[in-house]
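Participant: sharing a model prediction with you, sequence too.
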Amino acid sequence: MDVRVYRPGELSAADRAAWTAMQAKAHLHGTPELANPFLSPEFALAVGRVRRGVRIAVVHEDGEPAAYFPYQRSATGVGRAVGLGVSDCQGLVHRPGFTWDSRELLRACGLALWEFDHLVQGQQPFEASASGTFPSPVMDVDQGYEAYLSQLRADSPKFTRSTLAKERRLGRDAGAVRYVHDERDPEALNTLMAWKSAQYRRTGRSDRFAHEWITRLVTRLFHTRSEPFAGILSVLYADGRPVAAHFGLRTERILACWFPAYDPAFAKYSPGLVLHLRMAEAAAADGIAYLDLGRGQKEYKDSLKTREIAVSEGWVTRRHPMAVGHRARRAPVRALRNTVLSRPELFEPADRILKRMGKIRSRQS
């Protein structure tokens, strides 16, 4: 296996173009999920600007690039998916028919192990080491928005009627509703991040935007524009005031949903749901095949989805003491978290406790 490892700044324009071309043609070869924007060179390069240890392995066959494998590496050889913790799709982007030996790849990259939690489906050499597989709901709009809405009406008629009625009521009560699919005002992004931070605190979750690198990453991606990658900020306004917003990433055929939030003052109108329907309409008009809502069981995702794809988590390891130690520390935490999330009798009381703690934390801040 001919593997050459580069730092982000060392990746040539030719390699970036070849990587993008592999993604653009993925749907023609039966692997459409490889076009996910979290697997794009732009995402890996952006993470490399805000985090140390980002590397990109380029695998060559017959003198030509056959695969691109971005990862993060610690000084001790512990490897992680690029942006682990915020990345919703991970893996190796490759040309049709390419196969690889996972441990040989790790050895070439100087890794004792590689950890992932949103592995794209179809990566058998990595999937063999997965500890669990989870659904990631999607909204199919490749047949157009009206076709999507018709399916939504058939699957969830009450939900669809209620959401559309709430949008009309929002317009009557708060003023004219306006949707901007690709908002370029940085202040709108700051508003979204403030809403999201407040939501994390209110619900007792860890505030991702309290981590400077995540704020810097999102801001950098907001300003990233290439062909066909872009950071997309979508905003729902009522009488000129933002009431809901979402920041995600897009490639030619996939819009990856990432950070949605809304103004709690408008909660009774379900502005986040209204926003997602508007996003679906605009994405369909823009040639997007589907919106990936991301791994995680949420009621709104179940209401909006048309189907599910699968992502996996786990570790690929070599025979190495560092791999044994890292996995021994991480495996029990992962197992406990997944058990709680998958069992309502455990999740619901845990969720109530977190929200109670969140209310206390919000009052103190």
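Facilitator: Right, received. Where do you want to start? Numbering: from 1, shown residues only.
Participant: C-alpha only now, for contacts and for neighbours.
Facilitator: Noted.
Participant: and the gap between residue 196 and residue 273?
Facilitator: Residue 196 sits 16 Å away from residue 273, going by Cα to Cα, to the nearest Å.
Participant: and the helices in the chain?
Facilitator: Ranges of helices in the chain, per DSSP state H, are 13-24, 41-50, 102-109, 124-127, 145-155, 157-174, 186-202, 212-222, 271-285, 299-304, 321-342, 344-364.
Participant: structure two is appended below for comparative analysis:
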Amino acid sequence: MKFRLISAKELDATLVARWAELRSQSIIYDCPYYSPAFTTIIANARDDVRILVVEDAGVVVGIWPFHALSSFRAVSVGDFLADYQGPVCDASLKLHIADALSAMQCRYFSFNHMPSGLGKFSQYAWTNSQSHILDLTGGFEAYAQRLTEMRDASLLKKVATNERKLSKKFGELRFELQSSSDTDFAALIAGKRDQFQRTVGAEHDIFRLDWVRQVMDEIRAANAPDFAGMLSTLYAGDTLIAAHFGMRSGKVMHYWFPWYHTDFAEHSPGLILLTQCARHAAQTGITMIDLGRGDQPYKLRFATGANQLCEGAVSSPAILSSLQAGLYHAKQKLKASSLGQHLRKLRQTAR
């Protein structure tokens, strides 16, 4: 097995074609984050993107894009923007982690959105999570039937009731799955920034970062069958009441940054937005909407399945990630303790 480290600028047509072949070997790779276009866009905004190419007998069997944060640490390409992480590999590849880290010129690689079935990474996980999905196979009505059988039979009826109430009170509802409006995109970003600042603090507003805004702009401009940005909007009369920005790759849509106008919260515009996205996306041939990691109530209500994820780290020597795992579990115990709850209240009061 041979390793070759390249920059994103060295990614040529032959390697991109092989990347596509490797993606076709597993449905988990249908996710937009595993597209070479996503890596290229991230590399346009950040100069620390590297790609580890794994070869066996002269054939490329693995491609692993990442950020070289330092000579010690690396993370998956996209950093905290990446809802799916890890290498794109041939199904038969038995990747030796220590050798890979050496070739990446780092000692420590952390992950928090790694598919549990991808390689050996689950062996190094500290905790597990899920990325909930809407299975649109067979169209929206087939999804609705599955949802009724698995979850809340009245959910979509409630959404339809709120649609009628909104329309009657504020004007006709208009939904667009793929909007090209600069004004609507700016409103969505402004709304998300306000949400971040209100709920988690200004320091967690990711859109304050230049490279994040550049990535959003370039993804929005992308419009190819294997990778495209998607801006979806919901209007009541002349007022934008909800919007979403995400990505599509083939038949998979990733639900990324939803927002709704809080003045209309009484009528659940966010739930209407997701329902309309599902209905219209199914009409375009999309068979899955991935809601991303987390157990927020709206995800649990709409999901008909889930992809299993894990969080942890790999290192060389292995004791480095073992020590970090110990710190992680100690921190989780503190959070769950009465002291942790008290400290959390103090922090919220001080904010």
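Facilitator: Yes, it's here. Please read these numbers as outputs of a predicted model, since none were measured by experiment.
Participant: one step back: so which of the helices of the first structure is nearest residue 57 of the first structure?
Facilitator: Smallest distance to residue 57 of the first structure across the helices of the first structure (Cα to Cα): 7.0 Å, for helix 102-109.
Participant: around residue 204 of the second structure, how many other residues sit close by?
Facilitator: 12 (other Cα atoms under 10 Å).
Participant: show me the contacts for it.
Facilitator: 196-197 (Cα atoms under 8 Å, 6 or more residues apart in numbering).
Participant: cool, and residue 61 of the second structure?
Facilitator: 22, 53-55, 89-90, 93.
Participant: what's around the counterpart of residue 290 of the second structure in the first structure, how many residues?
Facilitator: Aligned by TM-score structural alignment, residue 290 of the second structure pairs with residue 292 of the first structure. Neighbour count for residue 292 of the first structure, taken as other Cα under 10 Å: 25.
Participant: and what of residue 266 of the first structure?
Facilitator: Residue 266 of the first structure, neighbours per other Cα under 10 Å, totals 15.
Participant: over to residue 76 of the first structure?
Facilitator: Around residue 76 of the first structure sit 11 other residues, with neighbours defined as other Cα under 10 Å.
Participant: map it across to the second structure for me.
Facilitator: When the second structure is aligned by TM-score structural alignment, the residue opposite residue 76 of the first structure is residue 71.
Participant: and the closest residue to its match other than its chain neighbours, how close does it get to residue 120 of the second structure?
Facilitator: Spatially, and ignoring its direct neighbours in sequence, residue 71 of the second structure is nearest to residue 106 (5.2 Å; Cα to Cα, 6 or more residues apart in numbering). Distance check for residue 106 of the second structure against residue 120 of the second structure: by Cα to Cα, it reads 18 Å.
Participant: point to the residue nearest the middle of the first structure.
Facilitator: When Cα atoms, centre = their mean is applied to the first structure, the residue found nearest the centroid is residue 88 (3.1 Å).
Participant: that one pairs with which position in the second structure?
Facilitator: Taking TM-score structural alignment, residue 88 of the first structure has residue 83 as its aligned residue in the second structure.
Participant: can you find the partner of residue 250 of the second structure in the first structure?
Facilitator: Aligned partner of residue 250 of the second structure by TM-score structural alignment: residue 252.
Participant: hmm, I typed the wrong one, I wanted residue 159 of the second structure.
Facilitator: By TM-score structural alignment, residue 159 of the second structure lines up with residue 163.
Participant: now residue 271 of the second structure
Facilitator: Using TM-score structural alignment, the equivalent of residue 271 of the second structure in the first structure is residue 273.
Participant: quick check: residue 78 of the second structure touching residue 42?
Facilitator: Yes - assessed by Cα atoms under 8 Å, residue 78 of the second structure is found in contact with residue 42 at 6.1 Å.
Participant: the more surrounded of the two?
Facilitator: Neighbours per residue, other Cα under 10 Å: of residue 78 of the second structure and residue 42, the larger number sits with residue 42, 26 against 23.
Participant: contacting residues around the alignment partner in the first structure of that one?
Facilitator: Superposed on the first structure with TM-score structural alignment, residue 42 of the second structure falls opposite residue 47. By Cα under 8 Å, 6+ apart, the residues touching residue 47 of the first structure are 54, 82-83, 217.
Participant: who wins for most neighbours among those?
Facilitator: Ranking the contacts of residue 47 of the first structure using other Cα under 10 Å puts residue 82 first, with 30 neighbours.
Participant: how close does the closest residue to that one other than its chain neighbours sit to residue 37 of the first structure?
Facilitator: In space, and not counting its chain neighbours, residue 82 of the first structure is closest to residue 71: 4.7 Å by Cα to Cα, 6+ apart. Per Cα to Cα, residue 71 of the first structure is found 15 Å from residue 37 of the first structure.
Participant: so for these two, which sits in the more crowded spot?
Facilitator: Per other Cα under 10 Å, whichever of residue 71 of the first structure and residue 37 has more neighbours is residue 37, with 29 against 26.
Participant: what lines up with the more buried one in the second structure?
Facilitator: Residue 37 of the first structure maps onto residue 32 in the second structure, with residues paired by TM-score structural alignment.
Participant: who touches the closest residue to residue 326 of the first structure other than its chain neighbours in this structure?
Facilitator: Spatial nearest neighbour of residue 326 of the first structure, chain neighbours left out: residue 78 (7.9 Å); criterion: Cα to Cα, 6+ apart. Contact partners of residue 78 of the first structure, counting by Cα under 8 Å, 6+ apart, are 111-114, 322-323, 326.
Participant: if we go to 6 Å?
Facilitator: Residue 78 of the first structure is in contact with 111-113, counting by Cα atoms under 6 Å, 6 or more residues apart in numbering.
Participant: what do you get for residue 167 of the second structure?
Facilitator: Contact analysis of residue 167 of the second structure by Cα under 6 Å, 6+ apart lists residue 173.
Participant: state the distance from it to residue 311 of the second structure.
Facilitator: Taking Cα to Cα, one finds residue 167 of the second structure at 43 Å from residue 311 of the second structure.
Participant: again, but for residue 270 of the second structure
Facilitator: Distance from residue 270 of the second structure to residue 311 of the second structure, by Cα to Cα: 29 Å.
Participant: quick one, which of these two is more surrounded?
Facilitator: In terms of neighbours (other Cα under 10 Å), residue 270 is the more surrounded of residue 270 of the second structure and residue 311; the figures are 23 against 20.
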